[in-house]
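Enquirer: heads up, no residue letters with this:
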């Protein structure tokens, strides 16, 4: 079993399905709803666990009822939560999420309050075969990436805005969303943005672009791996699942193209189920879709 350290956000998502996203200051009624664990890093950690890896999550929570709910959901999925730091009188993070009939989502997040800013506890993480961080807490992410360097393992950044340059310098792998790439480069052109960052940082870089697949840097230019075609119900958490699956595949020794294809399959399957993290697939489902599309 491959161990992956994940550092970043863990929240509760209040997810509501509706025909179209809210546009006015009035009352709306959901067609269906779920209360489910969420957060960039927490979703990735759950994906790793469901896909057969061993995930340790480093996250900051308050010592409050929402924190209890977040931890219980993570532990149910088999995520190691011993590195989760809980602050007395702190308030845990949560999100209100709306999902429309096309599966697109709108998120309002409260980042939490009174949570620790210290990073020394991160050094207590167990040695892992890969490290994955989000961008929500730069100091913590940087400390985790330093561990990746010390262990000589992949250090992967889930590249969402805002993204501090220090994380790009410390990472071995940068995996941007298209919006994340634009925020850093100022251009919406994927090839130009990737080439700009490859010249600047010299590490492996990709952009996940939803149904358009993944574009990534190689010594011979920009390469592309298409997405799997599925009926999209809910995209909430799909990017997080992608990053978790990608990190796990690297931890297992796969090369980047194979890791991208594995992650594409996991993210596609997640999009077929409503409820954010609830749609995260297991290893068997991913292997099936990969085999069907050989």
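Expert: Sure, I can see it. Because the structure is a prediction, the values reported are computed rather than measured. Numbering: from 1, shown residues only.

Enquirer: from here on, contacts and neighbour counts on C-alpha atoms
Expert: Noted.

Enquirer: what sits against the nearest residue to residue 43 once chain neighbours are set aside?
Expert: Distances taken as CA to CA, 6 or more residues apart in numbering place residue 240 nearest to residue 43, at 5.7 Å, with adjacent residues excluded. Counting by CA atoms under 8 Å, 6 or more residues apart in numbering, residue 240 touches 40, 41, 43, 44.

Enquirer: Show the contacting residues for the third one.
Expert: Going back to what we said before, that points to residue 43. Going by CA under 8 Å, 6+ apart, the list of residues near residue 43 reads 10, 37, 237, 240, 241, 244, 277.

Enquirer: re the thing from before, any idea which element the residue nearest to residue 43 lies in?
Expert: Assessed by DSSP states H and E, residue 240 sits inside helix 238-251.

Enquirer: Next secondary structure element downstream of that helix?
Expert: Next element after helix 238-251 (DSSP H and E): helix 256-270.

Enquirer: what angle separates that next one from helix 238-251?
Expert: Angle between the axes of helix 256-270 and helix 238-251 is 140 degrees (criterion: axes from the mean of the first three to the mean of the last three CA atoms, to 10 degrees).

Enquirer: and helix 256-270, how far out from the chain's middle?
Expert: How far helix 256-270 lies from its chain's middle: 13 Å, per CA atoms, centre = their mean, to the nearest Å.

Enquirer: Could you do stretch 98-118 as well?
Expert: The chain centroid and the centroid of stretch 98-118 are separated by 13 Å, computed with CA atoms, centre = their mean.

Enquirer: Figure out the length between the terminal residues of that stretch.
Expert: One end of stretch 98-118 to the other measures 33 Å (CA to CA, to the nearest Å).

Enquirer: From the contacts of residue 43, pick the one nearest residue 196.
Expert: Checking the contacts of residue 43 against residue 196 by CA to CA gives residue 240 as the nearest, at 24.7 Å.

Enquirer: So the closest one versus residue 135, what's the distance?
Expert: 12 Å.

Enquirer: same deal with residue 9?
Expert: In this view, residue 9 and residue 135 are 9 Å apart by CA to CA.

Enquirer: what do you get for residue 277?
Expert: With the distance defined as CA to CA, residue 277 ends up 19 Å from residue 135.

Enquirer: out of these two, which sits in the busier spot?
Expert: Taking neighbours as other CA atoms under 10 Å, residue 277 and residue 135 compare with residue 277 leading, 26 against 23.

Enquirer: Contacts only, for the more buried one.
Expert: Residues in contact with residue 277 (CA under 8 Å, 6+ apart) are 36, 37, 38, 43, 46, 236, 237, 270.

Enquirer: Export these to a markdown table and append columns for distance to residue 289 and secondary structure.
Expert: Listed next are those as a markdown table, based on distance: CA to CA, whole Å; DSSP: H, G, I helix; E, B strand; the rest coil:
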| residue | distance to residue 289 | secondary structure |
| --- | --- | --- |
| 36 | 25 | strand |
| 37 | 26 | strand |
| 38 | 25 | strand |
| 43 | 21 | helix |
| 46 | 20 | helix |
| 236 | 20 | coil |
| 237 | 19 | coil |
| 270 | 12 | helix |
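
Enquirer: Presented hereafter is structure B, for comparison with structure A:
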């Protein structure tokens, strides 16, 4: 089978995780219990997920002129991701997420850095790359004007777009009409629709309010989706022993993009994506836990 060509346009970060038994007070210095750094950013994560599941992947993003950039690019290239369209900027550092973990809770500060230098003009210069894609996969950790430009360009070229609307903001419906499929979780969909988060609606009622094809992730509950003919369906989650849920959503989006690019039905793609994301939570780390295609296919046979 020919590998589907997926262009991922999005963020690239280094996640720096500090573990501590006590959260410091203002002005206080304490000892931590551990430190780790990981390759991250929704764009980079989804690119790795697509590559491991069998796609030919091109990454479009921005990094700084620093050691972190080298780490990111080397990690993506090791996975077989094409990084020639990752732009290096000298005036901003590579994006960083500073994460403090304490008592099974975390506090995160994201410094977008070079991610906010990914602007519409650069996307428009890659018209031929997007035109040669089977799918464009987008998230919202880059400037909204860039997301908007990428959607409009792909739409004009007849290339389907999957938008993972995270971090969530209310989006104009005229833009969403250009998106092939949107993949929010429950809270992201409520924000996207401009609803009060406290409003109690079932998954089905939330999805019914969105007028276009949609897949809504539900964590351990699996995923709910609306077919092109408007029918709402539920793909049950797979039972696994969760070790780390980081990156499960990115794995889901990558798996969905790969299967749809191969011509699978929405139902088949969602089933595959639910299985892939379930496998991803059985190992530590966002990218380190992402499964290979053969792993997912064996898991689905159980």
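Expert: Received it, and whenever you're ready, just let me know what you need. None of the values given here were measured: they were computed from a predicted structure.

Enquirer: Tell me how the two chains score on TM-score.
Expert: Once superposed, the chains reach a TM-score of 0.87 (TM-score structural alignment, normalised by the length of the first structure), with 284 aligned residues with a CA RMSD of 2.4 Å.

Enquirer: burial measure for the closest residue to residue 131 of the second structure other than its chain neighbours, as a count.
Expert: Sequence neighbours aside, residue 157 is the residue nearest to residue 131 of the second structure in space, at 6.0 Å (criterion: CA to CA, 6+ apart). Neighbours of residue 157 of the second structure under the rule other CA under 10 Å: 15.

Enquirer: Can you give me the stretch of the first structure that stretch 267-278 of the second structure aligns onto?
Expert: Structural correspondence for stretch 267-278 of the second structure: residues 257-268 of the first structure, per TM-score structural alignment.

Enquirer: tell me, how many neighbours does residue 218 of the second structure end up with?
Expert: For residue 218 of the second structure, using other CA under 10 Å, the count is 19.

Enquirer: Once you drop chain neighbours, what's closest to it?
Expert: residue 185 (6.2 Å).

Enquirer: What residue in the first structure is paired with the one you found?
Expert: In the first structure, the residue paired with residue 185 of the second structure according to TM-score structural alignment is residue 177.

Enquirer: Surely its match is in contact with residue 209?
Expert: Yes. If you go by CA atoms under 8 Å, residue 177 of the first structure and residue 209 touch, sitting 6.4 Å apart.

Enquirer: if we can go back for a sec, for the helix holding residue 240 of the first structure, what is the distance to the chain centroid?
Expert: For helix 238-251 of the first structure, the distance to the chain centre is 7 Å (CA atoms, centre = their mean).

Enquirer: ditto for stretch 5-21 of the second structure
Expert: The answer for stretch 5-21 of the second structure is 10 Å, by CA atoms, centre = their mean.

Enquirer: Could you do stretch 253-260 of the first structure as well?
Expert: With CA atoms, centre = their mean, you get 17 Å for stretch 253-260 of the first structure.

Enquirer: Would you mark the buried spots in it?
Expert: Neighbour counts over stretch 253-260 of the first structure (16 or more other CA atoms under 10 Å) mark 256, 259, 260 as buried.

Enquirer: And the closest residue to the last one other than its chain neighbours, how far from residue 157 of the first structure?
Expert: The reference is to residue 260 of the first structure. Closest residue in space to residue 260 of the first structure, ignoring its immediate chain neighbours: residue 246 at 6.0 Å, by CA to CA, 6+ apart. According to CA to CA, residue 246 of the first structure stands 11 Å off from residue 157 of the first structure.

Enquirer: likewise residue 43 of the first structure?
Expert: Following CA to CA, the distance that separates residue 43 of the first structure from residue 157 of the first structure is 15 Å.

Enquirer: before we move on, back to that, for the contacts of residue 240 of the first structure, give me TSV that also has secondary structure.
Expert: Below are the contacts of residue 240 of the first structure laid out as TSV (DSSP: H, G, I helix; E, B strand; the rest coil):
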residue	secondary structure
40	helix
41	helix
43	helix
44	helix
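
Enquirer: what about the second structure, which of those residues hold up?
Expert: Here is what carries over to the second structure from those, by both residues aligned by TM-score structural alignment, their matches' CA atoms under 8 Å: 40, 43, 44.

Enquirer: Quick check: chain neighbours aside, which residue is closest to the aligned partner of residue 4 of the second structure in the first structure?
Expert: Here residue 4 of the second structure is matched to residue 2 in the first structure, going by TM-score structural alignment. Nearest residue to residue 2 of the first structure, sequence neighbours excluded (CA to CA, 6+ apart): residue 53, at 5.2 Å.

Enquirer: Under the alignment, what does that neighbour map to in the second structure?
Expert: Using TM-score structural alignment, residue 53 of the first structure sits opposite residue 55 in the second structure.

Enquirer: Likewise for residue 42 of the first structure?
Expert: Alignment note (TM-score structural alignment): residue 42 of the first structure maps to residue 44 of the second structure.

Enquirer: Quick one: residues contacting that match.
Expert: 10, 11, 12, 13, 59, 76.

Enquirer: on that earlier part again, help me confirm that the match of residue 4 of the second structure comes into contact with residue 248.
Expert: Yes. Residue 2 of the first structure lies in contact with residue 248 (CA under 8 Å); the separation is 7.0 Å.

Enquirer: So which of the two has more stuff around it?
Expert: With neighbours defined as other CA under 10 Å, residue 2 of the first structure and residue 248 compare such that residue 248 has more, 34 against 19.

Enquirer: which residue in the second structure lines up with the more buried one?
Expert: Matched by TM-score structural alignment, residue 248 of the first structure corresponds to residue 258 in the second structure.

Enquirer: Contact partners for its match?
Expert: By CA under 8 Å, 6+ apart, the contact list for residue 258 of the second structure reads 4, 6, 50, 53, 54, 55.

Enquirer: of those residues, which stay in contact in the first structure?
Expert: Shared with the first structure, among those: 4, 6, 50, 55 (both residues aligned by TM-score structural alignment, their matches' CA under 8 Å).

Enquirer: Next one: the second one from residue 141 of the second structure, what distance?
Expert: To tie it back to what came earlier, the one meant is residue 6 of the second structure. On the measure of CA to CA, residue 6 of the second structure and residue 141 of the second structure end up 18 Å apart.
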